[in-house]
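Chemist: sequence and predicted structure are below.
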Amino acid sequence: MRLVKVATCNLNQWAMDFDGNLSRIKASIEKAQQEGAVFRVGPELEVTGYGCEDHFLEQDTLTHGWECLAEILSSDLTQGIVCDIGLPVEQGGVRYNCRAFCLNGKILLIRPKKYLANDGNYRELRWFSAWKHHHQTVELQLPGFITRITSQKFVPFGDAYLAFNDTAIAAETCEELFTPASPHIDLALNGVEIIANGSGSHHQLRKLNTRLDLMRSGTGRSGGVYMYANQQGCDGGRLYYDGCACVVVNGDVVAQGSQFSLQDVEVITAVVDLDAVSSYRGAISSLREQASQQSLIPRVNVGFTLSQPDNYSSGFPSLPIAVRYHVPQEEIALGPACWLWDYLRRSGATGFLLPLSGGADSSSVAAIVGSMCQQVVKALEEGNEQVKLDVARIAHYEKASLPKDSQDLAKRILHTVYMGSENSSEDTRTRSSNLAKQIGASHLDVKIDTVVSSLVLLFSSLTGKTPHYKVDGGSTAENLALQNIQARVRMVIAYMLATLLPWVRSKPGFFLVLGSANVDEGLRGYLTKYDCSSADINPIGGISKQDLRAFLRWGAENLGYSALEEIEAAPPTAELEPIRKNYTQLDEVDMGMTYEELSLYGRLRKIFQCGPVSMFQHLCHRWHGRLTPTEVATKVKDFFCYYSINRHKMTTLTPSYHAENYSPEDNRFDHRQFLYNTWWPWQFRKVDEEVKKMEQQKLPSIIMSTDEPTHAEIATKHATGLGVPAAAAGNVSTGGVTLAGKA
């Protein structure tokens, strides 16, 4: 048996943190050595951090990357162990995202990425070029200070693999696993037995299954050992890299790391039997036939033996294990919580300030911070030294008196405030207080009526007119203005408290203000620009309302916050208008669409790239038997009108944890304009033509669901001839002025 012990890792790297990144790389190599591994793979661009973005255009970034590699090569870290390290490299005046294979103080090969990630959250083609010379290598001239360490002036650079005395190793980088013709297929057919993937793959709800299925499928078809390393943590932006480093052999997962963890360095090892790979491949006739005619990939010969034949000192071959998956509710509890902890400890802040309304969204954020506190206390109990240092610094604990439980920690770092007005109900006030108490947060109850009244009085003194709510006979403009005053006052108060509460409590530092607008409200624009949706960071800005409600039910039972159950059961309301016997403000009535519909519109718009016509056609099929084509057309027009009217709000959206791939987030993810022709004349005319065709074809009669509200009950009617919802038409203003929203 050819037994090889391999090591892969999750590293919590931080963009441009060269000291910290190098320290964590060194620690991972040392741990791999201590475990007896002879091959170690790390995450994508681990030296610089993956999220450097336009810093990759700076020559300093590349130079510092080489300087870090020089420190590794000049030490004994690579003695007896092959290290696959990710860093940016320039060759021939072109910058590449690369893997550097090192052994015994030498560089064996630098392999550039062949297929770059350039959609969704990724813009690699902005900073790097793909290696386009298929199955070719050139010589890279090393920087002089590297040559002085390694005595090498040139090293192979390009699409090649390493041939050892007993096996072959190659690299595949992140996106290449997801491509239709992945490099690992060609490599396997060339006899490469171990393929390492240094990755920078972010967390997204329900995404881990896809990642693991690709690895299992790839090695199931062509055999081999697949080693996957990943970033873990907040790299400095909206993404959370969720780790889950693993080793897959012949279609079976034999080792798996954590998906959400507060560990900065996690090393996962496995003992793999290369003879099992050879036997697996040899038993598949079609694989042998394809391999026999496969074009050859360049090889770099290395006079080094990795395996230990019939030597079980490193252990027996690792057996298949059951893959661990988290349910989506658990992912919401853990992913944003770990992201928040990284952001808090790296920002210099001493806690969070959360406007807690007692509604589903802000309560979800509070529960996520509570989950964060639970994860931190768990890490303390496990003896995580880095977490101990961070907790003592952030929450001002003496080292001998760290928090006893999550409530103790929450009292110091989570500060919630209920900002009630004359329109707020006693129910939301009570729910807010109960939840804060269960989590352990320091809670304030503030009345904002005097501030709101002062602003209304100021307006009246300037104009001689006093605005009124619509239930009291006011116009749409008056009603919106009075709602938005409350919403924006809350933002001002939140930032005042975030700045001054530490001073009041004789503590240094400042609090980060947390936002709580969900992805569906962002898509519809159902938020007030520069209200409580304006914050420092937002852990739920990429999560749908439906997923949040499921999380609240899950959290009531699994996080120990029973107050969440009552919060989830309450109908969503902004509480910005007066409550009357015959009128209660409700989100879905205000929006003219349900949250379930919004999620569907979002997926069709972003994931399936639907415009108004194709969305209408899709929904006619989906909702056949429930709605007539005319009713579907009205819904589609309503959505696109509101979406386009409010799109400008996305330009100021609080940086949000990315968890859903239909996020409308303007800055990094959803690159669409924010100034539209909101009448959509051509598209809506085409929709109307489609409706006529369907009506002329005399489709089977439509049976309306009796337990679902009709569109007439929840949606605003279109303004005559314009195709714009009447409510929206009343909200349109010039100069990018904020439109209708909620707190």
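Modeler: Sure, I can see it. Values in this document were obtained by computation on a predicted structure and should not be read as measured data. Residues are numbered from 1 along each chain as shown.
Chemist: going forward, measure contacts between C-alpha atoms and count neighbours the same way
Modeler: Fine.
Chemist: gap between Thr63 and Cys98?
Modeler: As judged by CA to CA, to the nearest Å, Thr63 and Cys98 stand 14 Å apart.
Chemist: what do you get for Ala726?
Modeler: From Ala726 across to Cys98, the span is 55 Å (CA to CA).
Chemist: which one of the two has more residues nearby?
Modeler: More neighbours surround Cys98 than the other of Ala726 and Cys98, with 28 against 16 (other CA atoms under 10 Å).
Chemist: and the helix or strand hosting the more buried one, what's buried?
Modeler: Element membership for Cys98, per DSSP states H and E: strand 94-103. Across strand 94-103, burial judged by 16 or more other CA atoms under 10 Å covers Arg95, Tyr96, Asn97, Cys98, Arg99, Ala100, Phe101, Cys102, Leu103.
Chemist: how near is the last one to Leu287?
Modeler: Using CA to CA, one obtains 32 Å as the distance from Leu103 to Leu287.
Chemist: could you do the third one as well?
Modeler: Going from Asn97 to Leu287 by CA to CA gives 31 Å.
Chemist: just Gly335 next, same as before
Modeler: From Gly335 to Leu287 the distance is 40 Å (CA to CA).
Chemist: try this one side by side with the last:
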Amino acid sequence: MDIRMASHGYVRVGVCTPACRVADVAYNCEQIRNLVAETPDCRFFVFPELCVTAYTCGDLFFQPLLVEKARSALLELAAFTSEHRVTLVVGAPIAFRGRLYNCAVFLSDGEIRGVVPKRFLPNTQEFYEERWFSSASDLEATHLEWEGQRIPFGDDLLFRAGSMPDCLIGIEICEDAWVANPPSGRLAVAGATLLLNLSASPELLGKMEYRRALVQAQSARCLAAYVYASSGPGESSTDLVFSGHSLIAENGAILAETERFRFDSQIIVADLDIERLVNERFKNNSYGSSRSEASFRVIEFSLADLTCEQLLRPVVATPFVPQAVEERAHRCHEIFAIQTTGLAKRLLHTGATRAVIGISGGLDSTLALLVTVKAFDKLGFSRSGIETVTMPGFGTTQRTRSNAERLAEMLGTSLRVIPIDAAVRQHFADIGHDESVHDITYENSQARERTQILMNIANQVNGLLIGTGDLSELALGWCTYNGDHMSMYAVNTGVPKTLVRYLVSWCADAEFSGAIAAILHDVCDTPVSPELLPPHENGEIKQRTEDKIGPYLLHDFFLYHAVRLQNRPSKIFFLAKQAFGGDFSDPQLLHWLKTFYRRFFSQQFKRSCLPDGPKVGSVVLSPRGDWRMPSDASAALWLDDLHQLEGVVGEG
């Protein structure tokens, strides 16, 4: 299913490091045209500083022949943009009123739409730019007059794509990004979502890492996309070497970068999510309160839209779980530290030296138990003060019960085994419920009986009841109201299900060993289930959560994109197709995405009265933290957005 890029807020940008020859304008422009012609699925291209002439011309910049040839080449490239329906931003020397300026030239619609001169000219160590160029601060005019065309000139220019008004482009040049107060900051405050830097950055030991960090940081600070195009090794090597290290960043993440030290032309292409950047700014009141002292001229240009099936940007299937093993382990360590510290603080505040936790042998209660154990260790409390309670019922299997009991014993906690069958049957008799009817009353009665037991034991031992439910369950409302939904401190409330499994596995490898680690790995291999329905005849779990509500892998993906990035449902569907490929069919994705939205809206009332619990990542649903939503909001608008896809993908 092809989609229009602009309809989902994407702009495709090509960042080029062309092969070059010093002072050979014809050759350099040929390389520019070749890169564009070889990349037909892109309409917007950014090239390095002074790429028309090369950056390292030195005193040849004083030669009128070179400057005049560069001017003619710009007019030719402008005509080229009309022929190929592209937009180019190239670097060239511009002569004006007896001064020479190092400029970025914006070419589109067959014209030179604007010229932006460099403001900060490095003139220390290996740099001598003030020998040849004047700064934008010296400029006394607002326009150039070339062959009857009046061209906007100055570093107060912003360029807006007519087909996507939120794609507002600001430009700075090389050194501008390395100063204490870069122009890109005021450009972003003025609304620029896409920041371009045309650069010629020589390579030095350690500079690559610093350059990458600088680009990442500026894109994050400005809540913008930052495109950095740098000159390659075709530049003069008289005293310096240029590597051609170009980068594309978006809000602190590097989307693409070139291979360094290549003499042939290179291009990297990425799809930038302008819609996301605008939304990030909506949510950030620090950005909203920023003010720009300067005024800017906005120039419209035409940016041809593209259709595509595949995005040129990473779309990971597990946004909460890093793919790299080392990064994942680091994140698990951080989350576990946040959880244990949060619980330790609550224990200190309440003066409690006892804790109560219901354990089932499942993932969530196991993680909560491990957090509690380490919090007690941190405070120097005896683990015997942890009252672990396992409450076998109608659906409990031998596997989960055994894992729960053995784990509690090996960890040195106090263990109580309290079967709930008789108490629940008495309750059924009291309310007149037929035990053979396995409906929601049958299931929730068990959950509420367990919570009643745990609450009362907490009162009995003067302890704190530790909640076990996770973020994904809260998003879907997959918890019993006033049952497992309630506790005195919920340590997993900020951890999504896909990450819970990795946390338990990490604990097995990093925090524990031996028989305890073996049990933890078996818990990770156990199907997710509330175990409220009787098991199969062979004793295996019959009730599997994901058969009922859908794969947590998908729901965590939907949650991240719906809450963290505020993407509309149709865009989430498109992104899910990118992330999951052939793992799920289009009808399956649509079916479970509808399920997510129906449940997410209908179950808000459970999230409106959550117990306290620590935020560990960028998504949390606490009404006291990041998420404030009416419990009676309608899902119609979001479901209607998905209904429009039904004719294309069918029903799942």
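Modeler: Done, it's in. Everything numeric in this text was worked out from a predicted model, so none of it was measured.
Chemist: superposed, how do the two chains score by TM?
Modeler: Overlay of the two chains. TM-score (TM-score structural alignment, normalised by the length of the second structure): 0.48; 344 aligned residues with a CA RMSD of 3.6 Å.
Chemist: looking at Gly335 and Leu287 of the first structure, which is more packed in?
Modeler: Under the neighbour definition other CA under 10 Å, Gly335 of the first structure and Leu287 were set side by side, and Gly335 has more, 28 against 16.
Chemist: give me the element that one is part of.
Modeler: Per DSSP H and E, Gly335 of the first structure falls inside helix 328-347.
Chemist: what is that helix packed up against?
Modeler: Counting contacts by 3 or more CA pairs under 8 Å, 6 or more residues apart in numbering; DSSP states H and E, helix 328-347 of the first structure is packed against strand 225-234, strand 240-242, helix 360-381, helix 545-558.
Chemist: next, the angle from the helix or strand following it to helix 328-347.
Modeler: Downstream of helix 328-347 of the first structure, the first helix or strand assigned by DSSP H and E is strand 351-355. Orientation check (axes from the mean of the first three to the mean of the last three CA atoms, to 10 degrees): strand 351-355 of the first structure against helix 328-347 gives 130 degrees.
Chemist: now do strand 351-355 of the first structure against helix 360-381, angle only.
Modeler: Compare the direction of strand 351-355 of the first structure with that of helix 360-381 by the same axes, to 10 degrees and you get 160 degrees.
Chemist: touching, Glu90 of the first structure and Ile110? I think so.
Modeler: No: in this structure, Glu90 of the first structure is not within contact of Ile110 by CA atoms under 8 Å, at 10.9 Å.
Chemist: more crowded one of the two?
Modeler: Neighbours were counted for Glu90 of the first structure and for Ile110 using other CA under 10 Å; Ile110 has more, 27 against 17.
Chemist: confirm for me that that one is in contact with Arg99.
Modeler: Yes: counting by CA under 8 Å, Arg99 is a contact partner of Ile110 of the first structure at 5.6 Å.
Chemist: one step back: Serialize the helices and strands packed on helix 328-347 of the first structure to CSV and add fields for mean neighbour count and distance to Phe178 of the first structure.
Modeler: Below are those laid out as CSV (neighbours: other CA atoms under 10 Å; distance: least, CA to CA, whole Å):
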stretch, mean neighbour count, distance to Phe178 of the first structure
strand 225-234, 30, 13
strand 240-242, 28, 17
helix 360-381, 24, 31
helix 545-558, 19, 26
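Chemist: would you list these in JSON lines and tack on distance to Met694 of the first structure?
Modeler: As requested, those are exported to JSON lines (distance: least, CA to CA, whole Å):
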{"stretch": "strand 225-234", "distance to Met694 of the first structure": "50"}
{"stretch": "strand 240-242", "distance to Met694 of the first structure": "46"}
{"stretch": "helix 360-381", "distance to Met694 of the first structure": "40"}
{"stretch": "helix 545-558", "distance to Met694 of the first structure": "32"}
